[in-house]
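Peer 1: Show me the folded form of this:
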Amino acid sequence: MTRRCAACHAITPSHDVNCCQNCGLQFHKPQFPSSSPNDKIGSFDRTPSKHKPKEHDKSSLAKHSNPSLSNNDNDAKSSIPCKYKSLCGEYLKSLSWNDALFDRRFNRCYCSNCYPNSLSNTLEEAGSLYVIPRGWCRFGLQVDKVRADVDHIWRNWIVTYHGTSSEAAHSIVAHRQFLIPGDKRIDGEKIAILPGHIKEKYHIYTSPTIAYSSVACYCPSSQFRSKITNKVYNARIVIQCRQKPGTFEVQQETIGAGHKRICPFIPNSQVEIFTTVRASIVPYGILIHLAEVS
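Peer 2: Below is the predicted model of the structure:
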């Protein structure tokens, strides 16, 4: 199993090694409760005080158990509704996904107002660095508690991103599984390798940086007109996941970026993760990005 050093980003040996052999950084094991999802955001009433997440990473808990989407569902620290989050919520509602898919307690907006520049650009989970999705808004998904507890996904699995279309994202979230080209969806349609992708590569692709997962060949945009602003936006969707270490390989970018740096925090040589183990990836958040067109 490999992991990346949080300081120099070099691929380092397994967790049996206590420091990076490239830069000497001492590693530490994360101490997060097994019931807590990503970004050190946990259910407040079950998180021991010594494991309390940092204030800027907390997500608000709903005042009731209804997981339905709300345009005014904002982080607890903010008394002013976030306009960007409201727009993203409006777009998600327009897709008509079943409310039962969502867990609004873990909604989190990463716009410049909700997640200012003074906060960290990267975090480390399970010994692996990932990049904060600045400019995106997350809507929490329901995650099977038995699966989370048995596999300790909040403690032992890394954070990755998977860019896709809204249709494919709905299939993944609704049916609780990622598919590999050649697999058949529940409606009988066979999954094909999309145009622009490398032929004869039958894998699921993720990345530790949303800058890579959100490129057009992975994450096509669709236009959306808001009733709130009466403006048109290009909307993109990326799935935020937990992924089991030891079930994947890391490689350089395959989109022809050349010497152009894709992400300022993860080198091009380490931005692509691929696996054939379908069950090794668990989606827990839908990230939405809106860019105004008119």
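
Peer 1: C-alpha from now on. contacts and neighbour counts both.
Peer 2: Noted.

Peer 1: What segments of this protein are helices?
Peer 2: Along the chain, counting by DSSP state H, helices occupy 83-94, 145-151, 153-156, 166-175, 210-213.

Peer 1: Check which helices and strands the last one sits against.
Peer 2: Packed against helix 210-213, as judged by 3 or more CA pairs under 8 Å, 6 or more residues apart in numbering; DSSP states H and E, are the following elements: strand 158-164.

Peer 1: ok so, going back, columns distance to residue 270 on top of the helices of the chain, output as a markdown table?
Peer 2: A markdown table is the format used below for those (distance: least, CA to CA, whole Å):
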| stretch | distance to residue 270 |
| --- | --- |
| helix 83-94 | 30 |
| helix 145-151 | 25 |
| helix 153-156 | 20 |
| helix 166-175 | 24 |
| helix 210-213 | 10 |
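
Peer 1: closest to residue 193 out of the ones you listed?
Peer 2: Across those, residue 193 has its closest neighbour in helix 166-175 (12.9 Å, CA to CA).

Peer 1: Could you also give me the structure for this next sequence, so I can compare it with the first?
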Amino acid sequence: MDDDLAFCLGRFTDHQVQLIDDRIAKIKEEENEVCREIEERQAAHIKNRPPQRDKGSHAKDKALVDKFVSDLRQCSAEPRKIRAVTDDQTCIDSLRAELWTKVAASTTYINRLHNLARPLSNTAKFVETCRETVESFKRPSDFDANYKVLYKIIEQDEKDQVIGSIQKWWKEKYGDKVAEINQRNQKFNGAVTEPNFAILSPNSGVIRNAKKLIEARQETIVEPEYFEVVREFVRQLLLLDEEKREHTDANELSNELNSRTIEETIDYAERWLSERDEIRNRKEEDPYKIELEEAKAKYGRQRMARRAQKFAVAAFIRQLAAGSKNDEQFQEQLDNIVKQERKINEETETKEEGKNNEERKPEEERKTNAESLPVIPCDIGDPNEEELPVTFELKADAAFMNQFKNNSNEVQERFIKSLCQAFSIPSGEIRIKNIDCDKAIICILISKPHGTVVVKILIGGVEDAVARKEAVCKCFSDINANVDSIILGEVALEVEGRRMDPRWNKNYVSSSNDPTGQYWANSINQGGKPYFCPSGWKRYGIKVDTGGKEFDAKWGTWNMAYHGTRSEVATNILMSGLKVGTHGCHYDDGVRRVYVSPSIEYCAHQIYACPWEKTTKNGENLWYQLVFQCRVNPKSIASIKPETILGPDYKKEVIDPNFKNSELEWIILDRADQEFIADDIICYGMMMRTSKDHPKTLTPSKWWEHTDPACYSTST
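Peer 2: Have a look, this model is predicted:
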């Protein structure tokens, strides 16, 4: 390769990488701005939304249902009971009065002991016990509770056991306390101790009235307490379930459940528990979270595509130099770009490791690493028609590589299966081509036509590209390895496959008298448009066919045009496809198009083709410019428009004497949303201009001083 061309291509690569890195940074800024706006709306939504309902706990709900089911089944097992009923109200009232009299007498007795002991020494605790006992006996709530227990004994105990049960009841509720006070009183006033208050004698008024009630007691059949169980369940259910409480009438639900069979009622309770669990487990939809994830995926995919473009240009330039003395130069440049990307990866990992473990989100860390993982597109060929080689360079030691190569525990089968799933291609469509243990490299082959999908995934060409690439990385982490970089297609080119075509290298001079190059005075009809000699430029051919006849058959009738090398799309132009842009002067934003020009001098303006300065070994300063030469399908030219960079006061300034200013921009619109329009434009030559002075001082460039920077079209 010519050293001057190598210099230009090296600078071109550096410039393209910088443009792409700047664009990646801008994409990140756009993402941050969009995400910040979404998060602000999300925060406002969270702040203004009504408080969440209490969904309760599964344990409490299940405990209620379990008790309800148990109680219902118990009712079913005991359908009818015998219960004693007493309805002699006079006896009932007398019993209550006699009990109160007995309790009051006991209280008076204890008060007496209290008063006698208080003046004596060492009686403080005894006096306090007496006081507390009196208060307890006189407390109405305690008396009512004790009376209910007494009445229940009379009503439910066997007749021959009632008296004994009543005496036992008195002992537990009152007698034991009186007996304790009597025992302690022996130390102070033993002579006044009366044991009768600690027991209920058979002749007491309480026992006499109890006997009357026992004699008047009647037995009746009582139905099971089914409805009471249902009603209590409904009451507890509505206490727990706030949402159901707002829309449910307790009496109506109780009556409805009471009318059902036991199994139907149990089924209702279990379904209620399941519904409550479903509500608890249901994640509240956050539209802003989804919007945020979609935004991050969108911008992540854009950055992936830009990174792939960065590696693609370096890899393609390296292929242009394949087999030449500059081969190592461009291989080193490619390696440096990859190293820089790996450094970014390592810095990202370091930042993540510095986070608190509770705050770190592992899925975000994996996503970041996957997004910035170097993917180097090389000689991909046509994945629809042939197998696609994919090479994984790993961070793995020799022990792992040997285990993988020896297929320990069928690791290869597991790896291939998971890789097929990650790429969403049928099982068995991937096979291992080669394993290099020394270099930690695994090379696989993707069966046609699935390689097309794989390429799109790895270079950000599908909506879920980041997630898919993350899944690919996980395939390696699952076998305890990490990917360092991925190479798409073949790296090395055979001689016959080299990208440069020196047969079509030409030097264009300014006069037919100059024997060092080629010149023609009049225009050549190229597809119905004039093609003028690009004097002062040197052409380097790019191989796009196998021979001249094939070229003429495909593109012989197409128009000649040029495109600058300073734009972001220059990489795609060089690789025979123009990435369409969405900004320009002649169409509204959003209409996808590309710009070319029939004038090489127009495309050579410094806003389209950056001038590069080089100091030679002899100390001489030289300036270089690079412009791409293309053939354009005449049918694809949507319109021909005037130049867009002259200042408003210099519109009559002649840019190129071979063309009118009104015909310098050819606009090619995109078709059917395709990203690349290589079917309509083919780049087959690199045009280089060399000068000892800055190109703006050259005669063909005098018009530069009249350009208007405010009207530069950066999407050319």
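
Peer 1: Can you convert the helices of structure 1 into CSV and add a column each for mean neighbour count?
Peer 2: Listed next are these as CSV, based on neighbours: other CA atoms under 10 Å:
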stretch, mean neighbour count
helix 83-94, 20
helix 145-151, 13
helix 153-156, 24
helix 166-175, 16
helix 210-213, 23
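
Peer 1: and residue 255 of structure 1, which of those is closest to it?
Peer 2: Of all the helices of structure 1, helix 210-213 comes closest under CA to CA, at 9.2 Å.

Peer 1: mind checking which of the helices of structure 1 is nearest residue 222 of structure 1?
Peer 2: The nearest among the helices of structure 1, by CA to CA, is helix 166-175 at 8.5 Å.

Peer 1: List the contacts of residue 283 of structure 1.
Peer 2: 141, 143, 173, 176, 239, 240, 241, 242 (CA atoms under 8 Å, 6 or more residues apart in numbering).

Peer 1: Name only those of those residues that count as buried.
Peer 2: Buried positions within the contacts of residue 283 of structure 1, assessed by neighbour count (16 or more other CA atoms under 10 Å), are 141, 143, 173, 176, 239, 240, 241, 242.

Peer 1: So the fifth one sits against residue 282, correct?
Peer 2: No - with contacts defined as CA atoms under 8 Å, residue 239 of structure 1 does not count as touching residue 282, sitting 9.6 Å away.

Peer 1: What distance do you get for the aligned residue in structure 2 for residue 102 of structure 1 to residue 508 of structure 2?
Peer 2: Using TM-score structural alignment, the partner of residue 102 of structure 1 in structure 2 is residue 500. Residue 500 of structure 2 sits 19 Å away from residue 508 of structure 2, going by CA to CA, to the nearest Å.

Peer 1: What helix or strand is residue 213 of structure 2 located in?
Peer 2: helix 205-216 (DSSP states H and E).

Peer 1: Out of the helices of structure 1, which gets nearest to residue 134 of structure 1?
Peer 2: helix 210-213 (8.8 Å).

Peer 1: and the closest one, which stretch of structure 2?
Peer 2: Under the criterion TM-score structural alignment, helix 210-213 of structure 1 matches residues 600-603.

Peer 1: can you list contacts of the matching stretch?
Peer 2: Contacts of stretch 600-603 of structure 2 (CA under 8 Å, 6+ apart): 534, 561-564, 597, 609, 627, 655-656, 664, 700-701.

Peer 1: what do you get for stretch 661-672 of structure 2?
Peer 2: Contacts of stretch 661-672 of structure 2 (CA under 8 Å, 6+ apart): 580, 591-599, 602, 636-643, 652, 654-655, 677.

Peer 1: Tell me the residues of structure 1 aligned with the helix holding residue 213 of structure 2.
Peer 2: Going by TM-score structural alignment, helix 205-216 of structure 2 lines up with nothing in structure 1.

Peer 1: Can you give me the buried ones in that helix?
Peer 2: 205, 206, 207, 208, 209, 210, 211, 213, 214.

Peer 1: quick one, what contacts the first one?
Peer 2: Under the criterion of CA under 8 Å, 6+ apart, the contact list for residue 205 of structure 2 reads 95, 98, 99.

Peer 1: Residue 164 of structure 1 pairs with which position in structure 2?
Peer 2: Match for residue 164 of structure 1 (TM-score structural alignment): residue 565.

Peer 1: Give the closest residue to residue 232 of structure 1 in space, chain neighbours not counted.
Peer 2: Setting aside the residues directly before and after it, residue 232 of structure 1 is nearest to residue 225 in space (CA to CA, 6 or more residues apart in numbering), at 4.3 Å.

Peer 1: how near is the one you found to residue 231 of structure 1?
Peer 2: Distance from residue 225 of structure 1 to residue 231 of structure 1, by CA to CA: 6 Å.

Peer 1: I'd say residue 622 of structure 2 and residue 613 touch.
Peer 2: Yes - at 5.7 Å, residue 622 of structure 2 counts as touching residue 613 under the criterion of CA under 8 Å.

Peer 1: all strands of the stretch 401-550 of structure 2, in order?
Peer 2: In the stretch 401-550 of structure 2, the strands defined using DSSP state E, counting those that start in this stretch lie at 430-436, 441-446, 482-488, 506-507, 524-526, 529-531, 538-541.

Peer 1: can you redo these as CSV with distance to residue 251 of structure 2 and mean neighbour count?
Peer 2: Shown next, in CSV, are the strands of the stretch 401-550 of structure 2 (distance: least, CA to CA, whole Å; neighbours: other CA atoms under 10 Å):
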stretch, distance to residue 251 of structure 2, mean neighbour count
strand 430-436, 67, 16
strand 441-446, 69, 20
strand 482-488, 65, 21
strand 506-507, 99, 18
strand 524-526, 94, 14
strand 529-531, 92, 17
strand 538-541, 92, 22
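
Peer 1: Let's check: the centremost residue of structure 2 is which one?
Peer 2: residue 293 (5.3 Å; CA atoms, centre = their mean).

Peer 1: That residue pairs with which position in structure 1?
Peer 2: Counting by TM-score structural alignment, residue 293 of structure 2 has no partner.
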